[in-house]
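Chemist: Okay, sequence plus prediction incoming.
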Amino acid sequence: MEKMNAILKKIEKWRMERISERKFILLLSLVVGALSGLAAIVLKNLIHFTIHHLTGNFSVDDVSYQYLAYPMIGILITVLLIRYVIKEDLGHGVSKILYAFSKKNSKISKHNMYSSMLTSTITIGFGGSVGAEAPVALTGAAIGSNLAQTFRLNYRAITLLAGCGSSAAIAGIFNAPLAGLLFTIEVLMIDLTMSSLLPLLISAVTATTTSYFLMGDGYHFRFSLNQSFDVNNLHWVIILGIICGLISVYFTRVMKWVEGYFKKQDRFLNRILIGGVGLGILIFLFPSLWGEGYVSINQILNGNYTDVLNNSVFYSLKNNQTLLIIVFIAILAFKVFATAITTGAGGVGGIFAPTLFMGCFAGFIFSSIVNQGSPELATENYALYGMAGVMSGVMFAPMTAVFLIAEITGGYTLFVPLLISSACAYLTILAFEKHSLYHCHLAERGELLTHNKDKTVLTLMKLRKVIETDLVTIDEEACLGDLVKVISKSKRNIFPVIDKDNNFRGVVLLDNIRSIMFNKEMYHKTSVTDLMVMPPEMVHPDESMEKVMKKFKSSGAWNLPVVENRKYIGFISKATIFSAYRSVLVHFSEE
């Protein structure tokens, strides 16, 4: 450890003497890209190895009762690891990154460089119906954040390198550098400026190159274009896009509802039992719900869609097209339940893969039904349009969805219909939801950083740091004479009234008593409670600064009391907030 610290000090000394911070960040973005790309490859292979070890000997034409047990085992191991070893809730990986950006100065715990990979491998490898992308994005962000902290870089640099790590992780796991870059802009809300573009690109390209060097040049999904896009079928793409938007609404609301149900379960063993049994039954009935679901997506994209029923109790329906579509609709409907149960019960994983899975099935089902009439739509193409549509709607990331599908399938010739489907889905869900699943809880608490710089600065500001505690208080049992003595010792014109237990009772304003404060005859006849007034609003010390500013605006006040559990804490003023705002804005905007 001492040797490592000595090496780091030498590197830092060299950096300070020989290289500018901007160039040093570019160098670190290269390192972050390589490490995050390597992490993506390791995770991908660990999951593949685990799944192959557990299910490699299953017969395609027979049901496998192990499906009933594996998911519960995986969730149990994951929960025990988190509860007794990691001892910190991993949550949704992307939401954890966003929370770190807004409330933790972009500082992410060191254990996140490996803990998300370990727990998601167990969750997904044992059948958890989630994706590995969010955990590896958190891993990449943790690598970037901790590397930046090691060299004592500022908040902006730490945020940028954490974004570089996430971008690289997504690029590495999919071999899709542009999708990785766009992910950090649309989902993580990293500002796209000239100072941030180059490091993000370097990280994404480095991760992709690392993945290519170690894994080869194969696309994540195998796809061959058999039928180019026909503009005469444009209306079908638009309709599918709208349907994908509605599916995104369904996905979002079911996820919230199911995860909310699990949060109400006080005992973690109850969550494991309920989740394990529910998920086991779903996977036993529909084995395609196992894990990420990329095997089923490849089967559909390559025209082997009947193989989706392998190992299933519905295997005998392979040759009945109508019943096959009905089973596919059931798989589509239950996928979100399987995903929500996995995360709600304590598993670790993301929604990247489930959105691609549901989009693929939606596009295939839609085109198959339409083909019952006269049109002959290419089901494989529409599966891709559906993937872009549902991902765009659920994640509120239309450009990420388009470029991801294009890059991982080599399907750039379908760029226009992918754009149309993605845009239609995104516009549709906007009519129902204001924020994506990643952003909704943070937005409700006022903790979400956005591309709106004013709101971002307000989010970064911490209310407790601007509370003024120098106001002289007065006891509610005091009289006017006592108040005058207090006024003589104070430089402020507001006097909080409290009781003997420090409970806030109201305020006395100097302007309201100016006409009587020198009338000595009233000193003992007039009590403070007769003179005090209640402020138009009160502020809780943990409220977001955005909510506080709304209270100032609605009340028209310049000063508001800060009260917690009825106890008086201090006051907050507009002037202090504006001063702090300017300081944070300069800190946030510095290049």
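Modeler: Yep, it's here.

Chemist: C-alpha only now, for contacts and for neighbours.
Modeler: OK.

Chemist: secondary structure element for residue 570?
Modeler: strand 567-573 (DSSP states H and E).

Chemist: Give the next helix or strand downstream of that strand.
Modeler: Toward the C-terminus from strand 567-573 - assigned by DSSP H and E - lies helix 574-589.

Chemist: picking up where we left off before, what separates the strand holding residue 570 from the chain centre, distance-wise?
Modeler: Computed by C-alpha atoms, centre = their mean, to the nearest Å, the separation of strand 567-573 from the middle of its chain amounts to 33 Å.

Chemist: again, but for stretch 559-575
Modeler: The answer for stretch 559-575 is 32 Å, by C-alpha atoms, centre = their mean.

Chemist: With stretch 291-306 instead?
Modeler: 27 Å.

Chemist: now do stretch 190-210
Modeler: That offset, for stretch 190-210, works out to 20 Å (C-alpha atoms, centre = their mean).

Chemist: Next, count neighbours for the closest residue to residue 224 other than its chain neighbours.
Modeler: Nearest non-adjacent residue to residue 224, counting by C-alpha to C-alpha, 6 or more residues apart in numbering: residue 302, 7.4 Å away. A count of nearby residues for residue 302, using other C-alpha atoms under 10 Å, gives 16.

Chemist: ok, now how distant is residue 302 from residue 366?
Modeler: 17 Å (C-alpha to C-alpha, to the nearest Å).

Chemist: ok, now residue 326?
Modeler: Per C-alpha to C-alpha, residue 326 is found 12 Å from residue 366.

Chemist: then this one, side by side with the first:
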Amino acid sequence: MLLLAAMALVVGTGGAVGAWLLLKMIAIATNLFWFGRLSAGPALITDSAIGLGVLVMPLVGALIIGLMARYGSEKIRGHGIPEAIETILFGESRLSVKVALLKPLSAAVSIGSGGPFGAEGPIIMTGGAIGSLFAQCFHLSAAERKTLLVAGAAAGMTAIFGTPLAAILLAIEVLLFEWKPRSFVPVVVAVLVSFVWRPLLLGSGPMFATASLAPSGLWVVGASSAVGLVVGLEAALLSTLLYRVEDLFHRLPVHWMWWPAIGAIFVGIGGLIDRHVLGSGYASIQALLDGSLAIRVVMALLFVKAVVWLIALGSGTSGGILAPLLILGGATGCLIGHALPGDVGFWAMIGMAGIMSGAMRAPMTGALFAAELTGHFESLPATIASAGAAYAVSVLLMRRSILTEKIARRGRHILQEYTVDPLDFLQAGQLMTPHPDTLPGSMSIAAAGKFFADGAKHRSYPVVDADGRLLGLVSRTDALRWRVSDTDHDVRLADTLSDISQPAAHPETPCGLIADMIIESGVGRVPIVDRESGRVVGLLSRQDLLKARSTHRKAESDRSRYEWRSS
């Protein structure tokens, strides 16, 4: 843990610098595509006077991305987070230099040319690549590389949005697939390092500071839950439509390299309808939170943004999902907010918290992200209510999240529920067969062979000395080998087993360690011996370990009630 925490100091810095570079590249691309100038200064696509060129710029950017994906690396396609998850679970957390360079570059071209995406997915992939590449410079395990990959991803997210708590929770709920000090502490270190760098690189304070005030009263929690239910349905619908669109692209009789260009045609048409749907849309998020948009604009933003985002992302181009989700959830919350007391900007924030939770299956991340993003921590009860309701709807309607569905379509099922392995908290003394039958070390090989030939109840038996201390384990296979070999059948078992290393455990040994022992040794039954006397007090078999898993599953599913009985 301490080693990885020290390495996370470097990874956190790398994630922050990577976020700064990504935003600068997006600004340069935006200036080049829409204003014809080489500049890294702020630029809004809505300020461009390019006219019908709005139909061309997304197409040019998509063609460039298609070429980069085909001749550079196909891993730059997609929204970043599923690719990071897949690398963690199935790629030993190894990302290449090529991905680290091409992913932010392709994202900059995509967003800068008008792609309706945000920078969060690409920076998670880029920050993760920085952590993975740094880890690969050292002699580390796959689990340790995973920790640094996730640390880099969380550091990048922190630098972009200034949301350290949400970044840590995103790591836990979406990327780490564990909650251990070895991984948690380094992620916290990387996030804090990135947060310290952020004022120097990108500025301080909430990314979307707003003056919207939360209405008072207990009814706010109930109303927030209702908003969460609505945006939870919206999240499920968007996820379903996204993969329907992706299926349609897979049916096209053209190479996938051209799919982003086809999707870009619809992006251009959407931009012709309303320029606000193009690019990252951070200005639109701010306007929603400020409550400064008319209902007509909000509805146009909601439906047009949804269509162009679904088509563009389904085409396999490079881009993120978080900023579009915030816009769509915020627009829904804003529309509902016109019928509720309080600022519509507050209800837009509640919608953002809910849709992030429902789509990504990360309820605590969604609740805290909305509060940190706006600086309104007093609204946490409302954001938690929205996130919890949206999460409940999501798990009831969707088998997987918008992130893991993409991986499942490649034949890899991912369970996003944390459970405790029953073998990790049970001890050998709780599962072992106590007082097992044993064979004396004074027994001859001939007698042991006859014992097994006459129908021994078990496949193997512990061999003990006169005081009941373990000498080894003898099995039916040993008896058969002795029968066909030239072994002296008058030799005692104690003499035969004296040079054999027999795995053994103690009653307090965790069953998970014994399972590892069985796998490594190939021995199906492990004697359990008293730590002080060395006497055999039990025997633990593979069957016993499987029974523990079965008991745990029954505790999850079997239902019963207390039976009242009269005395």
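Modeler: It's in. Just so it is clear, the model here is predicted, and its values are computed rather than measured.

Chemist: In contact with whichever residue in the second structure pairs up with the residue nearest to residue 224 of the first structure, which residues?
Modeler: Structural alignment (TM-score structural alignment) places residue 302 of the first structure against residue 290 in the second structure. The neighbours of residue 290 of the second structure, taking C-alpha atoms under 8 Å, 6 or more residues apart in numbering as the test, are 210, 211, 212, 345.

Chemist: So which bit of the first structure is the helix or strand hosting residue 526 of the second structure matched to?
Modeler: According to DSSP H and E, residue 526 of the second structure maps onto strand 525-529. Under TM-score structural alignment, strand 525-529 of the second structure has no counterpart anywhere in the first structure.

Chemist: can you check stretch 447-454 of the second structure too?
Modeler: Going by TM-score structural alignment: stretch 447-454 of the second structure matches no residues.

Chemist: Check which residues of that stretch are buried.
Modeler: Going by neighbour count (16 or more other C-alpha atoms under 10 Å), the buried part of stretch 447-454 of the second structure is 448, 449, 452.

Chemist: now, which of those residues lie within helices?
Modeler: Judged by DSSP state H, those include 448, 449, 452 as members of helices.

Chemist: how close does residue 497 of the second structure get to residue 478 of the second structure?
Modeler: Taken as C-alpha to C-alpha, the span from residue 497 of the second structure to residue 478 of the second structure is 11 Å.

Chemist: What of residue 536 of the second structure?
Modeler: 20 Å.

Chemist: Please identify which of the two sits among more neighbours.
Modeler: residue 536 (27 against 15).

Chemist: Tell me if that one really is in a strand.
Modeler: Yes: judged by DSSP: H, G, I helix; E, B strand; the rest coil, residue 536 of the second structure forms part of a strand.

Chemist: I'd guessed it sits against residue 526; true?
Modeler: No: counting by C-alpha atoms under 8 Å, residue 536 of the second structure stays clear of residue 526, with 10.5 Å between them.

Chemist: What number of residues are in the vicinity of whichever residue in the first structure pairs up with residue 86 of the second structure?
Modeler: Aligned against the first structure by TM-score structural alignment, residue 86 of the second structure finds its counterpart in residue 99. Residues within reach of residue 99 of the first structure, counting by other C-alpha under 10 Å, total 20.

Chemist: ditto for residue 89 of the second structure
Modeler: Residue 89 of the second structure has 17 nearby residues by other C-alpha under 10 Å.

Chemist: From what I see, residue 176 of the second structure and residue 150 are in contact.
Modeler: Yes: with contacts counted by C-alpha under 8 Å, residue 176 of the second structure reaches residue 150, the gap being 6.8 Å.

Chemist: dump the residue contacts of residue 288 of the second structure.
Modeler: Residue 288 of the second structure neighbours (C-alpha under 8 Å, 6+ apart): 327, 330, 331, 334, 345, 348.

Chemist: Out of those, the closest to residue 551 of the second structure would be?
Modeler: residue 330 (44.9 Å; C-alpha to C-alpha).

Chemist: which SS state does residue 408 of the first structure fall under?
Modeler: helix.

Chemist: Next, find the distance separating it from residue 452 of the first structure.
Modeler: Distance from residue 408 of the first structure to residue 452 of the first structure, by C-alpha to C-alpha: 31 Å.

Chemist: Looking at those two, which is more packed in?
Modeler: Between residue 408 of the first structure and residue 452, residue 408 has the larger neighbour count (other C-alpha under 10 Å), namely 19 against 10.

Chemist: Which secondary structure element is home to the match of residue 86 of the second structure?
Modeler: Here residue 99 of the first structure, judged by DSSP H and E, is contained in helix 93-103.

Chemist: which residues in the second structure does the next helix or strand after that helix align to?
Modeler: Reading on from helix 93-103 of the first structure to the C-terminus, the next helix or strand found by DSSP H and E is helix 115-125. Aligned by TM-score structural alignment, helix 115-125 of the first structure corresponds to residues 102-112 of the second structure.

Chemist: any idea of the angle the longest helix belonging to the second structure forms with helix 97-112?
Modeler: Longest helix in the second structure by number of residues (criterion: DSSP H): helix 2-35. Compare the direction of helix 2-35 of the second structure with that of helix 97-112 by axes from the mean of the first three to the mean of the last three C-alpha atoms, to 10 degrees and you get 40 degrees.

Chemist: which helices and strands sit right next to helix 2-35 of the second structure?
Modeler: helix 97-112, helix 120-135, helix 142-161, helix 181-201 (3 or more C-alpha pairs under 8 Å, 6 or more residues apart in numbering; DSSP states H and E).

Chemist: Show me what the longest one is packed against.
Modeler: Just to be clear, that refers to helix 181-201 of the second structure. Checked by 3+ C-alpha pairs under 8 Å, 6+ apart, helix 181-201 of the second structure has helix 2-35, helix 142-161, helix 164-170 packed alongside it.

Chemist: That one against the first structure, how far on average?
Modeler: Here helix 181-201 of the second structure, set against the first structure after superposition, deviates by a mean of 1.2 Å using mean C-alpha distance after the TM-score superposition for the first structure.

Chemist: Taking helix 120-135 as reference, get the angle to that helix.
Modeler: 120 degrees.

Chemist: Please list only the buried members of the contacts of residue 288 of the second structure.
Modeler: Neighbour-count burial (16+ other C-alpha under 10 Å) is assigned, among the contacts of residue 288 of the second structure, to 327, 330, 331, 334, 345, 348.
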